[in-house]
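Undergrad: This is a predicted model, with the sequence first.
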Amino acid sequence: MIWTLVTLLIFLQFAGGKFTPHSGGYHFSCPENITVLEGDPVTLQYRLDRPKDLSAGTVEVTRSDLNVSDNVVHLYRSRGDDPVPQMAQYRKRTTLDHPDLMRGIVTLQISSVNLSDSGPYQAFVLNPKAQLRASCTTELIVGKHAEFIPAISFIFIIFSLFLFHLF
């Protein structure tokens, strides 16, 4: 019993993202932070600690930092995506990998991220028949493309020409 508790505490410390244990003995894990550049796609992935088919349940990914009643980034229920409650800023930009759901993995791709996409993303799965309820939160950090890269390239070219003339 004590080894089980120690193992659980070690797992919680190194699992990465913040996750909430729920009924059914399943736990979700996810990275604590994901960093991406503005305009690039990003993949958010949440995993159950052991394989379980999630395709018959509900999967909801939300932005927990937004003060809006409908903070849904993506919703999957009744074996399909439900775009109705989705926030307008995510419409036609999210893709959920349905085959991964059968392995207990929630993989959500967001295309062409914006600076406003930065924030905490919480995945929540619910399947009452399987007595499964779990969630996990990861922080998405979107950065601007470096505006100084052309200046660095110019300086490198000048420096190279200077070295070329010395030798």
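TA: That came in fine, so what should we check first?

Undergrad: alpha carbons only for contacts and neighbour counts from here, please
TA: Fine.

Undergrad: which residue is nearest the middle of this structure?
TA: Among the residues of the chain, Leu44 comes closest to the average C-alpha position under C-alpha atoms, centre = their mean, at 2.5 Å.

Undergrad: Chain neighbours aside, what residue packs nearest to that residue?
TA: Nearest residue to Leu44, sequence neighbours excluded (C-alpha to C-alpha, 6 or more residues apart in numbering): Leu108, at 5.2 Å.

Undergrad: Was I right to think the one you found contacts Arg93?
TA: No. Counting by C-alpha atoms under 8 Å, Leu108 does not reach Arg93; the two are 10.1 Å apart.

Undergrad: Near Ser64, how many other residues are there?
TA: Residues lying near Ser64 (other C-alpha atoms under 10 Å) number 14.

Undergrad: between Leu108 and Arg93, which one's more packed in?
TA: Leu108 (21 against 15).

Undergrad: all helices of this structure, in order?
TA: 2-14, 98-101, 149-166 (DSSP state H).

Undergrad: Single out the most deeply packed of the ones you listed.
TA: helix 98-101 (a mean of 17; mean count of other C-alpha atoms under 10 Å).

Undergrad: That helix - contacts with which helices or strands?
TA: strand 105-110 (3 or more C-alpha pairs under 8 Å, 6 or more residues apart in numbering; DSSP states H and E).

Undergrad: elements contacting the strand it packs on?
TA: Checking 3+ C-alpha pairs under 8 Å, 6+ apart, strand 105-110 ends up next to strand 42-48, strand 94-96, helix 98-101.

Undergrad: what sits against the residue nearest to Met102 when sequence neighbours are not counted?
TA: Among residues not flanking Met102 along the chain, Asp53 sits closest, at 4.1 Å (C-alpha to C-alpha, 6+ apart). If a contact means C-alpha atoms under 8 Å, 6 or more residues apart in numbering, then Asp53 has 101-104 as its contacts.

Undergrad: And the buried ones among these, selectable in PyMOL?
TA: The buried subset of the contacts of Asp53, as determined by 16 or more other C-alpha atoms under 10 Å, is captured in PyMOL by this line:
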select buried, resi 101+103+104
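
Undergrad: Now flag whichever of the contacts of Asp53 is closest to Thr20.
TA: Of all the contacts of Asp53, Thr20 sits closest to Gly104, with 15.8 Å by C-alpha to C-alpha.

Undergrad: Okay, one more to line up with it:
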Amino acid sequence: MVHFGVFVLGFSLPFWSFTAAHSDDKGRHLTAPRRPIKASEGDDVILPCFVSPDYNVEDLTVEWSLPDLKPDPSDRLSRVEYVFVYRRRREEVDMKLQKFIGRTELFEDELKVGNISLKISNVTLADAGKYRCFIPKLKGRVKEAVVRLVVDPRANITLTTETQTNSQTPDPNQETDVKVGQPPLWIPVLSVCIVLVMVVVGFGVAYFLRRRCVNREETTTLYTDETSSCLSD
């Protein structure tokens, strides 16, 4: 998910509040949102920055840096590394901060209209802070602007909670062992029902056979009595 803040590639500038004060009426200046750009940890985010009015900067140097990051004063040969540097129509990877390698890019097709917005992929909590966009050779007084990024850790909290929940889930193998040792409740209940049915059927069959025998005996006795009576006559 990409968070645009109030960013639209169609450049709906009237809807934004920008930090680009006191620019030269005849020159150009950089503009960026005054309000911080918010993103959740793990998201992709775009930090908007534009040349106003529109101006082709494909042949100019574009720098994105961390203004609060200073070179090591104890090392005279140290230099400030960048979040992103565009120079001679390509990215200068050698000057890039290690943690941003492979994670930052410009919209190069939009440079011809002055869009130097920066995309940061897979945002981390450590990415939060101020970002400076700068065009050294831009004709105008305001050649830089600052964008503030706020990273929300809630997505990480949700992930941690889900991980804890999953870790408390019993092992399926253990569940299988329990089921093998302790049969489900319906098995003994069904067994009892089957036994009861068999007993009832048995009693029914026995009763039927007994009644049949009794009827036969009564019929035989009646026939014998009638035969004896006839012989006596």
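TA: Great, that's in hand. What you see is a predicted model; the values in this text were computed from it and never measured.

Undergrad: Any idea what the TM-score comes out to?
TA: The TM-score (TM-score structural alignment, normalised by the length of the first structure) is 0.71; 136 aligned residues with a C-alpha RMSD of 2.5 Å.

Undergrad: got a list of contacts for the longest strand along the first structure?
TA: When the first structure is parsed with DSSP state E, its longest strand is strand 132-143. Strand 132-143 of the first structure is contacted by residues 17-38, 46, 113-127 when judged by C-alpha under 8 Å, 6+ apart.

Undergrad: ok, back up a step: can I get the helices and strands packed on strand 105-110 of the first structure in CSV with distance to Leu8 of the first structure?
TA: Listed next are those as CSV, based on distance: least, C-alpha to C-alpha, whole Å:
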stretch, distance to Leu8 of the first structure
strand 42-48, 15
strand 94-96, 30
helix 98-101, 25
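
Undergrad: what's near enough to touch the aligned residue in the second structure for the residue nearest to the centre of the first structure?
TA: If you follow Leu44 of the first structure across to the second structure using TM-score structural alignment, you land on Leu47. Leu47 of the second structure is in contact with 4, 37, 117-120, 147, 149, counting by C-alpha under 8 Å, 6+ apart.

Undergrad: returning to that earlier point: including distance to Gln131 of the first structure, could the helices of the first structure go into TSV?
TA: Formatted as TSV, the helices of the first structure follow (distance: least, C-alpha to C-alpha, whole Å):
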stretch	distance to Gln131 of the first structure
helix 2-14	21
helix 98-101	16
helix 149-166	52
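
Undergrad: Any idea which of those helices gets closest to Asp65 of the first structure?
TA: Comparing the helices of the first structure by C-alpha to C-alpha, helix 2-14 comes nearest, at 23.3 Å.

Undergrad: what distance separates the closest one from the centre of its chain?
TA: A distance of 24 Å separates the C-alpha centroid of helix 2-14 of the first structure from that of its chain, computed with C-alpha atoms, centre = their mean, to the nearest Å.

Undergrad: How about stretch 127-145 of the second structure?
TA: On C-alpha atoms, centre = their mean, the centre of stretch 127-145 of the second structure falls 33 Å from that of its chain.

Undergrad: Same question for stretch 116-125 of the first structure.
TA: 7 Å.

Undergrad: List the buried residues in that stretch.
TA: 117-125.

Undergrad: Buried residues of stretch 142-162 of the second structure, list them for me.
TA: 142-152.

Undergrad: for it, the distance to its chain's centre please.
TA: That offset, for stretch 142-162 of the second structure, works out to 16 Å (C-alpha atoms, centre = their mean).

Undergrad: I'd like to know how far the residue in the second structure that Ala88 of the first structure lines up against sits from Phe84 of the second structure.
TA: Mapped onto the second structure by TM-score structural alignment, Ala88 of the first structure lines up with Gln98. Computed as C-alpha to C-alpha, to the nearest Å, the Gln98 of the second structure to Phe84 of the second structure distance reads 11 Å.

Undergrad: So between those two, which is more surrounded?
TA: Phe84 (25 against 13).

Undergrad: Is it correct that the more buried one is in contact with Glu91?
TA: Yes. In this structure, Phe84 of the second structure is within contact of Glu91 by C-alpha under 8 Å, at 7.4 Å.

Undergrad: re earlier: need the buried residues of stretch 116-125 of the first structure in JSON lines with distance to Val6 of the first structure, can you?
TA: Output for these, formatted as JSON lines (distance: C-alpha to C-alpha, whole Å):
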{"residue": "Asp117", "distance to Val6 of the first structure": "37"}
{"residue": "Ser118", "distance to Val6 of the first structure": "34"}
{"residue": "Gly119", "distance to Val6 of the first structure": "32"}
{"residue": "Pro120", "distance to Val6 of the first structure": "29"}
{"residue": "Tyr121", "distance to Val6 of the first structure": "29"}
{"residue": "Gln122", "distance to Val6 of the first structure": "27"}
{"residue": "Ala123", "distance to Val6 of the first structure": "26"}
{"residue": "Phe124", "distance to Val6 of the first structure": "26"}
{"residue": "Val125", "distance to Val6 of the first structure": "26"}
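
Undergrad: Going by distance to Arg63 of the first structure, which of the contacts of Asp53 of the first structure wins?
TA: Among the contacts of Asp53 of the first structure, and counting by C-alpha to C-alpha, the member closest to Arg63 of the first structure is Leu101, at 20.5 Å.
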